[in-house]
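>>> Fold the following and give me the result.
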Amino acid sequence: MHRWTLALLTAGLLATTATGCAGTTTAPGASASSTPRAAGSTAETLRLAEQLLVKTCMEKEGHKYWVEPPSPDDVSIRFPYVVDDPAWAGAHGYGTDLRRQRAAEVQKDPNQRYFHSAPAKDRAVLVSDLNGARPQGLSARLPNGIQVSHSDQGCQATAQRQLYGDLQAWFRATRVTDSLAGMRIGLVTADKRYKAAVTVWARCMRERTYTYADPARARAAATQPETPWPHAKEVRLASAEAACAVSSGLSSVAKSLDSEYRDRLQRSHPRETADLARLKREALPRARAIVAHGG
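Got it, this is the predicted structure:
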């Protein structure tokens, strides 16, 4: 997800609506680099190609735009259930050091500086040219019944249309499958097998003097207090969590359940799952050509 400032988020909301929930938009100002990273994986090739197409489109509209590098995974993405990598925990705790580093990078970001250096009237044009003026043209109903919509105009939509062809199918497939990820985490953490493993994990943590009932409470204690924890204190807790995640079996249980529910949810939404795979597969040759030519 793009790292927006409050100003960009406020402006970006002009381009997306949802009945009961805000959708996802793209706004100028995420961490950016003037030199794109070399594409490697399929996901990175597609991401970079889309960014190059956005850049070309924005420049045609008379704006400057810098290709965004991939955002590093936040701890909640890297470890959705429990921190289970002792080496990572020993270096980063719960990743507050990385979040501070990314926040500092955002302040130096060329897209951010370009956006904030523009007059107020031009900022609205920038957001409109990127995201479209109104959240109309694309729609999808999520598994929870919420209807989300987005503009089919603007450089983001133009880039995705050029890359994936069927923009409506892409919008629906990505929004639905993205929502399945959140559903999957809820199903895993509610599963009695996960809860049983958490009980064993909590016992291990008590032996290390920590009395948190589950990993979520441990993470919140270290990352959400009004006064930030010292890094060493955060590392000690995260390291204990990781060691107990491995020794208690919670890590393996969570991974097994995650795979089980992922397959189950994909089978329950075969159209969007198949569309997403097909659209990515068909877009890959185009993406490789775009990256090879630099846009």
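
>>> switch to C-alpha atoms for all contacts and neighbour counts from now on
Noted.

>>> Next SSE downstream of the host helix or strand of Asp122?
Here Asp122, judged by DSSP states H and E, is contained in helix 120-131. Reading on from helix 120-131 to the C-terminus, the next helix or strand found by DSSP H and E is strand 137-141.

>>> what number of residues lie near Lys233?
12 (other Cα atoms under 10 Å).

>>> for the helix holding Asp122, the distance to its chain's centre please.
Offset of helix 120-131 from its chain centre (Cα atoms, centre = their mean, to the nearest Å): 23 Å.

>>> How about stretch 96-106?
Chain-centre distance of stretch 96-106: 16 Å, with Cα atoms, centre = their mean.

>>> Check which residues of that stretch are buried.
For stretch 96-106, burial by neighbour count (16 or more other Cα atoms under 10 Å) applies to Thr96, Leu98, Val106.

>>> Equivalent analysis for stretch 190-210, please.
The neighbour-count check on stretch 190-210 (16+ other Cα under 10 Å) flags Tyr194, Lys195, Ala197, Val198, Val200, Trp201, Ala202, Arg203, Cys204, Met205 as buried.

>>> Would you do the same for the sequence below? I want to compare the two.
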Amino acid sequence: MLRRLAPAATAVALLLTGCTTPGPGPDAPARNSAPVTDPAEDDLLKTAQLTLVTRCLARQGLALPTRTHSTEDPRLQSALFGTGPSELSLTLPTGATVTAHTDGCLADALHTLYGDQRRWFHAQVTVNNLRALAADRMKTDPAHRAAMARWTDCAATRPRGTLPDRVPPAVADRCAVQSGLMDVRARLEPAELARVRAERRDQLTTYQQLRTRALRRASALIGAQPAITIQPKGTEGT
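Okay, the predicted model is just below:
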């Protein structure tokens, strides 16, 4: 049975998944575009990653901290995420570049689970950013451009003391509704997302295949030993 991760372990596990959340803005996707997955399977993969990373750190005389801020230790950072230039890099059609290391305990865990870290990196980054690509393409639509202009005018009237290049999330959301941008996105996104999914069907297939492989490996790994649980100081296990 998988045990619920304690808060510190959960924070580390979220780092290990490599997920990102877009900041507030007129075209920030509300969610990523990865296929809908079973939460129990997601938990299994996170627990397996945590188990593998913990083993890897132990071989170096290190351990995951019981407090999130302790991950700032340079030696632990290097052991977790690797050192030197990033060996993996993918520039998305939107212009953003995502990088990752092939050394470090996280990379070792991903290679063990998915069998090919490089293929998983390219597939996961591509799939998780399909919605961002669809949002970028919607910008050429006349209705979207008009709504975007209204959004910009709305967002220009933000609270005093706000940085010029920062739009508070509450303002961004309010302006998205008032400008009609939210409705335009809701109308345009399904067709645009379907197109980008079709164009990248091979990467979607690779994503599913490698995830299935990782689930089998994670099930065998976790089934062979008790799940690792990290508890903050002063708490009792559940």
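
>>> Need the TM-score between these chains.
The TM-score (TM-score structural alignment, normalised by the length of the second structure) is 0.60; 193 aligned residues with a Cα RMSD of 4.1 Å.

>>> From the buried residues of stretch 190-210 of the first structure, pick the one nearest Lys255 of the first structure.
Within these, the smallest distance to Lys255 of the first structure is 10.0 Å, found for Tyr194 (Cα to Cα).

>>> show me the contacts for the closest one.
Contacts here follow Cα atoms under 8 Å, 6 or more residues apart in numbering; on that basis Tyr194 of the first structure touches Val188, Leu250, Val253, Ala254, Leu257.

>>> helix, strand or coil for the residue lying farthest from the centre of the second structure?
For the second structure, the largest distance from the centre (Cα atoms, centre = their mean) belongs to Arg160, which lies 32.6 Å off. With DSSP: H, G, I helix; E, B strand; the rest coil as the basis, Arg160 of the second structure sits in coil.

>>> Aligned counterpart of Pro285 of the first structure in the second structure, please.
Per TM-score structural alignment, the equivalent position to Pro285 of the first structure in the second structure is Arg216.

>>> Show me the buried residues of stretch 96-106 of the first structure that map onto helices.
Using DSSP state H to define helices, the subset of these located there is Thr96, Leu98, Val106.

>>> Which residue ranges of the first structure form strands?
Here the first structure has its strands, by DSSP state E, at 16-18, 137-141, 147-151.

>>> just so I know, which of those lies nearest Thr56 of the first structure?
strand 147-151 (19.0 Å).

>>> quick check: angle from the closest one to strand 137-141?
160 degrees (axes from the mean of the first three to the mean of the last three Cα atoms, to 10 degrees).

>>> what about strand 147-151 of the first structure, how far off from the second structure?
By mean Cα distance after the TM-score superposition for the first structure, the fitted strand 147-151 of the first structure averages 5.0 Å away from its aligned residues in the second structure.

>>> what are the ranges of the helices in the first structure?
Going by DSSP H, the first structure shows helices at 6-12, 42-60, 75-78, 86-92, 96-108, 110-117, 120-131, 155-164, 167-190, 192-207, 215-223, 231-248, 250-268, 270-293.

>>> Name the stretch from these that approaches Gly137 of the first structure most closely.
Proximity to Gly137 of the first structure (Cα to Cα) singles out helix 167-190 among the helices of the first structure, at 8.4 Å.

>>> Distance to Ser34 of the first structure added to the helices of the first structure, as JSON lines?
Converted to JSON lines, these look like this (distance: least, Cα to Cα, whole Å):
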{"stretch": "helix 6-12", "distance to Ser34 of the first structure": "20"}
{"stretch": "helix 42-60", "distance to Ser34 of the first structure": "11"}
{"stretch": "helix 75-78", "distance to Ser34 of the first structure": "26"}
{"stretch": "helix 86-92", "distance to Ser34 of the first structure": "28"}
{"stretch": "helix 96-108", "distance to Ser34 of the first structure": "12"}
{"stretch": "helix 110-117", "distance to Ser34 of the first structure": "8"}
{"stretch": "helix 120-131", "distance to Ser34 of the first structure": "18"}
{"stretch": "helix 155-164", "distance to Ser34 of the first structure": "18"}
{"stretch": "helix 167-190", "distance to Ser34 of the first structure": "27"}
{"stretch": "helix 192-207", "distance to Ser34 of the first structure": "44"}
{"stretch": "helix 215-223", "distance to Ser34 of the first structure": "32"}
{"stretch": "helix 231-248", "distance to Ser34 of the first structure": "32"}
{"stretch": "helix 250-268", "distance to Ser34 of the first structure": "37"}
{"stretch": "helix 270-293", "distance to Ser34 of the first structure": "15"}
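
>>> Quick one: closest of those to Leu142 of the first structure.
helix 167-190 (5.3 Å).

>>> Buried residues, the closest one. List them.
By neighbour count with 16+ other Cα under 10 Å, helix 167-190 of the first structure contains the buried residues 167-177, 180, 183-185, 187-189.

>>> so what's whichever residue in the second structure pairs up with Cys155 of the first structure closest to, chain neighbours aside?
Alignment note (TM-score structural alignment): Cys155 of the first structure maps to Cys105 of the second structure. Excluding the flanking residues, the one nearest Cys105 of the second structure by Cα to Cα, 6 or more residues apart in numbering is Leu80, at 4.7 Å.

>>> Now which residue in the first structure aligns to the one you found?
Using TM-score structural alignment, Leu80 of the second structure pairs with Leu130 in the first structure.

>>> Surely its match and Asp152 touch.
No. Look at Leu130 of the first structure against Asp152 with Cα atoms under 8 Å: they stay out of range, at 10.8 Å.

>>> If you count surrounding residues, which of the two has more?
Taking neighbours as other Cα under 10 Å, Leu130 of the first structure and Asp152 compare with Leu130 leading, 27 against 24.

>>> What distance do you get for the more buried one to Ser151 of the first structure?
The gap separating Leu130 of the first structure from Ser151 of the first structure is 10 Å, by Cα to Cα, to the nearest Å.

>>> what's the answer for Ala133 of the first structure, then?
Distance of Ala133 of the first structure to Ser151 of the first structure, given as Cα to Cα: 7 Å.

>>> same check, this time on Arg47 of the first structure
20 Å.

>>> again, but for Val75 of the first structure
For Val75 of the first structure, the distance to Ser151 of the first structure - Cα to Cα - is 31 Å.

>>> between those two, who's got more neighbours?
Ser151 (22 against 19).

>>> so who does the more buried one touch?
So Ser151 of the first structure contacts Ala15, Thr16, Asn131, Gly132, Ala133, Arg134, Pro135, Gln136, Gly137, Leu138, Ala157 (Cα under 8 Å, 6+ apart).
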